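Chemist: quick one: sequence and predicted model below, then my questions.
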Amino acid sequence: MGAVVPQYTHCPRLNHTAELIMNIEQARFNMIEQQIRPWEVLDQDVLNLLSIVKRENFVPAAYRELAFVDFEIPLPAGQHMLAPRVEARVLQELAVKKHETVLEIGAGSGYMAALLAHRAQHVLTVDIEPELAELAKANLAANGVLNAEVATGDGARGWAAAAPYDVICVSGGLPVLPQEILEHLKVGGRLAAFVGTAPVMKAQIITRVDEKQFRIADVFETYVEPLQNAVHAPRFKF
């Protein structure tokens, strides 16, 4: 009697799953190569991190197919995720180190906090919207990010509770950069902020040189919705 040859049946579900995974990875690759590299994001550690931290896991289910598109994905409470190229460029310019503590103002879905946490010792991310704070907390836990903490509150003028910080990342627009936020930086610390008003804001990296001096670098131009309760320039009356 000849050997019995096992019969394998075609499994559409397995094939479909494999195809989805392949499509997601292709979309991620396209995002990195077609959107992010052309935006002068050339730090290989940052590019690698975009493959490690799964952006699609931080996107609301209704928009998951748009996770890698050059698009500000809607979030609850009328907020939006930053476009992938903006997130990556800010991450590169901040150059967070493993021993540093980070404050993020505007938690959103928790994705930027997850990216920062992979490079930092600890991240505290703050959001004024309780629904977003809970979303960020759940996403960070579900993706195994253990060194990021979420707080609910108004960070438009900074967050003094754990100050000073090595790095501050403001993930929302600021018509005017409040002095209080600057004062929450350690000497040598860096701050990323989108400063100005519509139609164009400046993405700035501000480094604290010493107790009284700050160095400002304009990195690129964009537009980001202002934080709730953001400080505005005084209006002069004549």
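Modeler: In hand now; what should we look at? Residues are numbered from 1 along each chain as shown.
Chemist: could you use CA atoms for every contact and neighbour count after this?
Modeler: Fine.
Chemist: tell me the buried residues in the longest helix belonging to the chain?
Modeler: Determined from DSSP state H, the single longest helix within the chain is helix 12-30. Neighbour-count burial for helix 12-30 flags 24, 27-29 (criterion: 16 or more other C-alpha atoms under 10 Å).
Chemist: ok, of those residues, which one's closest to Arg235?
Modeler: Closest approach to Arg235 among those (C-alpha to C-alpha): Arg28, at 44.9 Å.
Chemist: on that earlier part again, turn the buried residues of helix 12-30 into a markdown table, including distance to Gly189.
Modeler: Putting the buried residues of helix 12-30 into a markdown table (distance: C-alpha to C-alpha, whole Å) gives the following:
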| residue | distance to Gly189 |
| --- | --- |
| Ile24 | 36 |
| Ala27 | 35 |
| Arg28 | 31 |
| Phe29 | 32 |
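Chemist: which one among those residues gets closest to Asn229?
Modeler: Closest to Asn229, out of all of the buried residues of helix 12-30 and judged by C-alpha to C-alpha, is Arg28, at 34.7 Å.
Chemist: okay, now the one to match up with it:
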Amino acid sequence: MTDYTALRTTMVDTQIRPSDVTKYTVIEAMLSVPREAFVPSAKRDAAYVGEHVALEDGRVVLDPRVLAKILDELDIQNDELVLDVGTGFGYSAAVMARMAEAVIALESDESRAEDAQTTLSEQGVDNAIVHVGPLSDGAAEHGPYDCVLLQGAVEQLPDAILAQVKEGGRIAVLFVDGALGVVRIGYKIDGKMNWRFAFNASAPVLPGFEKSRAFQL
């Protein structure tokens, strides 16, 4: 039988700590949440490999290093409301629920959203709810949010998402241009986003966040 607890500890010790992730809340959450419960059952043995876990329709569960580094940069506090865009089966929401006051986990696939809510409930995560809808629309009825992050990359960031960041709040976005990707943290000050570089990373572009292509004959 696979010892997932040992694999989880090894993931933190060999992938996350060496990636300059230092905040105790992030490390504690990554040690505590059973990643294998939040991936398709056929892929459980790959849950702790240091790479994205592929889902259907080009989506992924982010590489644990990428997620941990984003969370280290965001520094979520226990009185904050978080929007998790593209939660998949809910792993990222479960991790952040250990840091935040509450998490709204947005998922566009209805069946996946149901599975995510079920797994979150089974894992005793009572401060995260799954909201079903297009990822690019966000979940305005529950916002605005202290923190927003996206479980995938972006070519173009919809205004609807930026509008849901609270004044003084922040958003983590993996911007891609071709093969290159950069995570930036945006801070909303006086209604405008101020961006700073965080680190390099790559991931598939989330549906609805592609750059509009010019029509060509």
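Modeler: Looks like it arrived, so ask away. Worth saying up front: this structure is predicted, and the values here are computed from it rather than measured.
Chemist: distance between the next helix or strand after the longest helix of structure 1 and the chain's centre?
Modeler: Next in sequence after helix 12-30 of structure 1, counting helices and strands by DSSP states H and E, comes helix 44-52. Offset of helix 44-52 of structure 1 from its chain centre (C-alpha atoms, centre = their mean, to the nearest Å): 13 Å.
Chemist: what about helix 44-52 of structure 1, how far off from structure 2?
Modeler: Compared with structure 2 after fitting, helix 44-52 of structure 1 has a mean deviation of 1.4 Å; criterion: mean C-alpha distance after the TM-score superposition for structure 1.
Chemist: now do the SS call for the spatially most central residue of structure 1.
Modeler: The residue lying closest to the centre of structure 1 (C-alpha atoms, centre = their mean) is Met112, at 2.2 Å. What DSSP: H, G, I helix; E, B strand; the rest coil gives for Met112 of structure 1 is helix.
Chemist: how much space between the aligned residue in structure 2 for it and Asn194 of structure 2?
Modeler: Aligning on TM-score structural alignment places Met112 of structure 1 opposite Ser92 in structure 2. As judged by C-alpha to C-alpha, to the nearest Å, Ser92 of structure 2 and Asn194 of structure 2 stand 25 Å apart.
Chemist: now do Glu141 of structure 2
Modeler: From Glu141 of structure 2 to Asn194 of structure 2 the distance is 24 Å (C-alpha to C-alpha).
Chemist: neighbour count: the two, which is higher?
Modeler: Asn194 (13 against 7; other C-alpha atoms under 10 Å).
Chemist: show me what contacts the more buried one?
Modeler: Taking C-alpha atoms under 8 Å, 6 or more residues apart in numbering, we find Asn194 of structure 2 in contact with 186-188.
Chemist: of those, which stay in contact in structure 1?
Modeler: Mapping the contacts of Asn194 of structure 2 onto structure 1 (both residues aligned by TM-score structural alignment, their matches' C-alpha atoms under 8 Å) leaves 186-188 still in contact.
Chemist: what's the longest strand in structure 2?
Modeler: Counting residues, the longest strand in structure 2 under DSSP state E turns out to be strand 165-177.
Chemist: can you name the residues in contact with stretch 181-190 of structure 2?
Modeler: When contacts are defined by C-alpha under 8 Å, 6+ apart, stretch 181-190 of structure 2 is touched by residues 70, 73-74, 153, 165-176, 193-203.
Chemist: so where is the longest strand of structure 2 in structure 1?
Modeler: Aligning strand 165-177 of structure 2 against structure 1 (TM-score structural alignment) gives residues 185-197.
Chemist: this completes my enquiry, with thanks.
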